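Participant: Here is my input; please provide its structure:
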Amino acid sequence: MTLLPHSSFSWMVWICLFTGLFCLGIFLGSQYVFLPSLIHEDDSPLYSSGLQDQNFYESAYAQAKWHEEKNAVQSALAAHHLLVAHKIAETFYTIGNEDVHTIVLISPNHFSVGRSFAQISLGNWQTPYGILETDEGAVVELLSKNTELAQEEEAFAKEHGIAALTPFIKKSFPNAKLVPIIVHDNLTLEQATILGTTIAQTLPNALLIGSADMSHYLPEYIAAFHDEVTLTALAHGDCRGCELETDSNALLRILFAFNKEHGSQVWHPLYRGSSILMGATNDPEDNTSHILGYFTSGPPENGTFMSLTMIGDIMLDRSVRTEMEEHGYDYPWQNMERFLSGTHTVIGNHEGTVGDWERKNAHEAPYPFVFPIEADEVLSLYVDVVSLANNHTDDYGKEATTSTQETLTSLGIKWFGTYNDAAPRLDMEVGNTSVSFVGFNQFQSSWKTLVAQIEEASAENLFVIAYPHWGTEYARVPDTSQQYLASLMVEAGADLIVGGHPHVTQGAEMIDDVPVFYSMGNFIFDQPMPETDKGYAVGVLREKNNLSLWILPYRIIEKQPTPVSDQEAAKIFEELADLSSEPLRDVMMQGKITTVFNP
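Facilitator: So this is what the prediction gives:
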């Protein structure tokens, strides 16, 4: 074997190393690789924008389309996931301005580094277009005016939410200096609002950019619903109390407050997509969605905005209880945290009593269920409202029923309906909409009370959602009693009907323009039949008079509801379409019903 001379060998090592690093930068286009922090000539930290070179960004800008905007841009929302570098470039190409001298860039604190919930830096960033300097005067002034802010440089060294956008800022805002801020989601609504207002008042000529990706780790059919709620919130200038399924609610609250103070609340969306839609992955665990756009002067959209996630039967006894006692009371919910976030309110059916009552045999008819209070304490973290209008609420008698109602109230869980009555209904604000929830247990309650409750709520101009417990167990097709009751509820003034009890899914139909979902199936249950392990939630979004209803399938695997893949969801949509009325079959295949609500 012939050996290479030492100098030739060294040269080849350097070539291989350089080539490897270059390829790594291209391969990791959607990832973040950082060089060590250095010291700028003024002794401030010098951070790296990453390994991507100027060609990477020039290629992104070459794919960008320019969107003409005659009004001054006051703020923007951009992704930091470099998988969509061309869309980030398009956003910056559209909003870029040589006359802007200060950019406030806000990112989530992805790694929870540091002590404060809001942190600011005096560092600078090395980018392929040169060093992006920090506006030291603006940083010092903000520190003096907001006690929540703290200078914590260690939090910025590897924060890709800041670093990823610095090359775009340096290229599109060549005369701007940076005010970098990162926030933790523990920042309260009040704190975020004060910070956003303070930034607007202290730096009236600054342009604020929120660096945030949207939905994470979910199939596209769920991410699309959550992003639709987020897009509506952006257009309305506020989420009105909901927790959006995004990188950072704190960041968006700061953005909303900044825009409100500036009077710049007109939202211009440029792009909505996801890793799955781009073909970058088929694995929901790797999915990230993206929303990019900007705001100009003017008021936000006004009118109705509310969003809900409605789920089916929740049973926390029997073998579900055994699993919780072994693995923790959060066990049934572990795969649904992000699935159940992203809307104003989550509603489910509470299929049992709560408390330390002496347990009966729940494995034999009539299957009396009792849940430990610890299970409902965890439930309260995921579900806001429950129906008690079902055939198991009274399993342990009147005293236990009253105790259950009191326990739910003490846990902050609102409830409606009872074992033998559609009253009381629950009237509450969801977003900015007055909603009335009416429950009905077909097997004990009087339909006359049901109709009266709906008529009263409708007469008060409330958006009436009926949640009946009805039908034949394990039947995939609604029986005649369900169809008759549905017609009565529509005639009485119900605006939406979503049912449960059969333990399997049933289809949907429209009755006089009112959507009726006959059965969502189980949400948390332990029945052995395979058909009872499949269910769907209904995502509800009302924006002005437009009502969108999203079908969100899942499977129960080892007592844990779990989102299905987009491929399996498509099969479930097809199955539900076959079970639905003829006029709805095409839209059910798409997993979404859109209708116009006529108050």
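Participant: use CA for all of it now, contacts and neighbours both
Facilitator: Will do.
Participant: Going along the chain, name the helices of the stretch 201-350 of the chain.
Facilitator: In the stretch 201-350 of the chain, the helices defined using DSSP state H, counting those that start in this stretch lie at 220-236, 249-262, 318-327.
Participant: Of all the ones you listed, which one is nearest residue 366?
Facilitator: helix 318-327 (13.2 Å; C-alpha to C-alpha).
Participant: which residues touch the residue lying closest to residue 353 once chain neighbours are set aside?
Facilitator: Spatial nearest neighbour of residue 353, chain neighbours left out: residue 370 (4.6 Å); criterion: C-alpha to C-alpha, 6 or more residues apart in numbering. If you count contacts by C-alpha atoms under 8 Å, 6 or more residues apart in numbering, residue 370 has them with 316, 317, 352, 353, 354, 355, 356, 357, 359, 395, 396.
Participant: quick one more, to check against the first:
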Amino acid sequence: MRVKNITIIFSFLILLGLMGGYFLGSFENDAGKSKLNEEKRSDVSGFHYSSFSQKDFFDSAFEKTIRPQISKNQHIRGIIIPHHLLASNLIANALYSISSEKPITVVIISPNHFFTGQGQIISSLYDWETPYGILESDKNIIKRLQANRLLDIDELPFEKEHGISNLTAFIKKVLPNAKIIPLIIKDTLSFRESDFFLDNINKILPENTLFIASLDFSHYLPSQIADFHDTKSLAVLASFDYEGINFLDIDSKPSLRIFLKYLASKGANAFNLLDHSNSAYILKDENISETTSYITGFFSLGNQSKNEQTTLLAFGDLMLDRYIRKITDKNGKDYPFQNIKRFLIGNDLTLANLEGSFTDFQPKPLDPDNTTFTFNPNLIPVLKKIGFNIFNLANNHSLDFGKDGLIKSQKYLEDNNIDYFGDPSNKDRISVIKNIRGIKIGFVGYNEFNNSDFHKIIEEIKKIKQEASFVVVYTHWGTEYQTNFSETQQEKAHQFIDAGADVILGSHPHVIQPVEVYKNRIIFYSLGNFLFDQTFSQKVRQGLGVGIVFDKIKLDYYLFPTETKGFQVNLLGKEKGDIILNELADQSLAPEDIKKQIIKGKITINF
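Facilitator: Presented below is the predicted three-dimensional model:
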């Protein structure tokens, strides 16, 4: 987590007077002003220090707790809490659920925020001085873990590691006789190292050890995107989805993987959510552009709790030739996406319409009038790394370099484990079904600019509807640069929904077109350009990202306006984004309550 962001958040607190002078000593980059931090730097006596020495700050946090009713028979083995002190009430509320006078060993696992110290997994032998007294480290066990080469001991990183120091006073308050094993984990920890640690730690830790994960979730994004990303995070926690961790908006993926795998080995599979919030909600200012989100909950012995939600982030046209090729050759393959990388992670599926083919053929000479596109295959690993894992190929550019070009493109995608669906001729591999945590999402592609049998697409939708929980139809249709949909588009869209489609996503017009609600299903007639080198009008530089949450009882749609500037995709700020959403609501065919939701950037369709 960036120190800059912590400073911004705490500055809000000071300005709003929410916590008065409590936070004046909490900024790492104000350490020179804090007597406590001076002690931490000069200390050689075998102690680390909790972030604050003011006992009344922590008392105040506990006084505001809801104090959840936890059955003693739940056998809690793990708890997940944030380390931002902005969320002090959430931390206190969660830890109160495990309060006990009994002696217990507590493992606290945290990100190594500053990537310091020797080793991938680092611990400390020092005790911790808190306003409630000394919180002892479990020195004997830590030394055994070190002797078995499961961790390294290095005291220096703990002088500034707020993932640990922000929590020690809370822990001492609720577990006064606990001994702790603090662990900070580097992001470079490999799966092999992680598995070796997990395979051996159970041989050393006491049976009733409590694991505390000190983790913050979505970072540096507006509140609605944070909520969308957290939907997946909550599903991953409930279902122990280790694969889903790979693209999760969280500050330490290795820490969460160790935490969940340890709990699974103990049979503590039942996740119980206590709180979910973010810094914008706590500060009561949803206009904050960079939030941090917080999830608290405990894990007890028992079966996994059900969370049957899956997320999809969908965009319009993605074109990587012509001037986009020129700029990526000059500035790097990820240049167009540098401003939205955080936005692109945190989703189960990330989708766009691929306006061309990946081939090793020579591209056409640079010319704005050239409309025959081929993309550099070396861009595929970059797209995968930033989150894209599925593409629509049913469009009028997939055959720009003939059937050979399409086959090459499909092979390149397959070699990189990226799924695709849709065929420019509407014949082969029209559809694909993705299984995410047991929820099956079917995708069907349709290219209007091929005179094949339209009835075949209808039959494919009906077929996929029998096999999948939800059906997404991605269409390539309409007239370029027209800001409204045609009667033909509407007729086909209605037929798709009549056949079983749950949502329709459109591309090709290169501008955003209105939304329609038909039979309680939503049609996005055109999402506009996601990334294209067209610059002749503002509308061709704008697009609409749609974040869809699939749920058995409802579908949520988050609306994210984007804009390309200098051939880089950017999330629009609230002022410009609101203009697009207001225009979209005004032009859409939808009930008034849905139009109001469009303006707010989130639509909910209940079944």
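Participant: Please work out the TM-score for the two chains.
Facilitator: Superposed pair, TM-score by TM-score structural alignment, normalised by the length of structure 1: 0.88. Supporting alignment: 571 aligned residues with a C-alpha RMSD of 2.8 Å.
Participant: related to what we said a few turns ago, in strands, which of the contacts of residue 370 of structure 1 appear?
Facilitator: 353, 354 (DSSP state E).
Participant: picking that back up, can you put the helices of the stretch 201-350 of structure 1 in JSON lines and add distance to residue 440 of structure 1?
Facilitator: Listed next are the helices of the stretch 201-350 of structure 1 as JSON lines, based on distance: least, C-alpha to C-alpha, whole Å:
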{"stretch": "helix 220-236", "distance to residue 440 of structure 1": "28"}
{"stretch": "helix 249-262", "distance to residue 440 of structure 1": "36"}
{"stretch": "helix 318-327", "distance to residue 440 of structure 1": "25"}
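Participant: Can you give the contact residues for stretch 28-42 of structure 1?
Facilitator: Contacts of stretch 28-42 of structure 1 (C-alpha under 8 Å, 6+ apart): 25, 45-52, 81-84, 124, 157-158, 160, 164.
Participant: run the last query once more with 6 Å
Facilitator: 45, 46, 47, 48, 50, 51, 81, 82, 83 (C-alpha atoms under 6 Å, 6 or more residues apart in numbering).
Participant: Return the set of buried residues in it.
Facilitator: For stretch 28-42 of structure 1, the neighbour count (16 or more other C-alpha atoms under 10 Å) marks 29, 30, 31, 32, 33, 34, 37, 38, 40 as buried.
Participant: which one among those gets closest to residue 582 of structure 1?
Facilitator: Nearest member of those to residue 582 of structure 1, counting by C-alpha to C-alpha, is residue 30, at 43.8 Å.
Participant: And the strands in the stretch 401-550 of structure 1?
Facilitator: When assigned using DSSP state E, counting those that start in this stretch, the strands of the stretch 401-550 of structure 1 occupy the ranges 414-416, 426-430, 433-441, 463-469, 496-498, 508-511, 514-517, 522-524, 534-543, 546-557.
Participant: Could you tell me where the next helix or strand after the last one falls in structure 2?
Facilitator: In other words, strand 546-557 of structure 1. Proceeding N to C from strand 546-557 of structure 1, the next assigned helix or strand is strand 560-563, under DSSP states H and E. Using TM-score structural alignment, the residues of structure 2 aligned to strand 560-563 of structure 1 are 568-571.
Participant: ok, the equivalent of residue 533 of structure 2 over in structure 1 to residue 156 of structure 1 distance?
Facilitator: Matched by TM-score structural alignment, residue 533 of structure 2 corresponds to residue 526 in structure 1. Here residue 526 of structure 1 is placed at a distance of 47 Å from residue 156 of structure 1 (C-alpha to C-alpha, to the nearest Å).
Participant: could the helices of the stretch 201-350 of structure 1 be laid out in JSON lines, adding mean neighbour count?
Facilitator: JSON lines is the format used below for the helices of the stretch 201-350 of structure 1 (neighbours: other C-alpha atoms under 10 Å):
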{"stretch": "helix 220-236", "mean neighbour count": "23"}
{"stretch": "helix 249-262", "mean neighbour count": "25"}
{"stretch": "helix 318-327", "mean neighbour count": "17"}
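Participant: Understood, closing this out.
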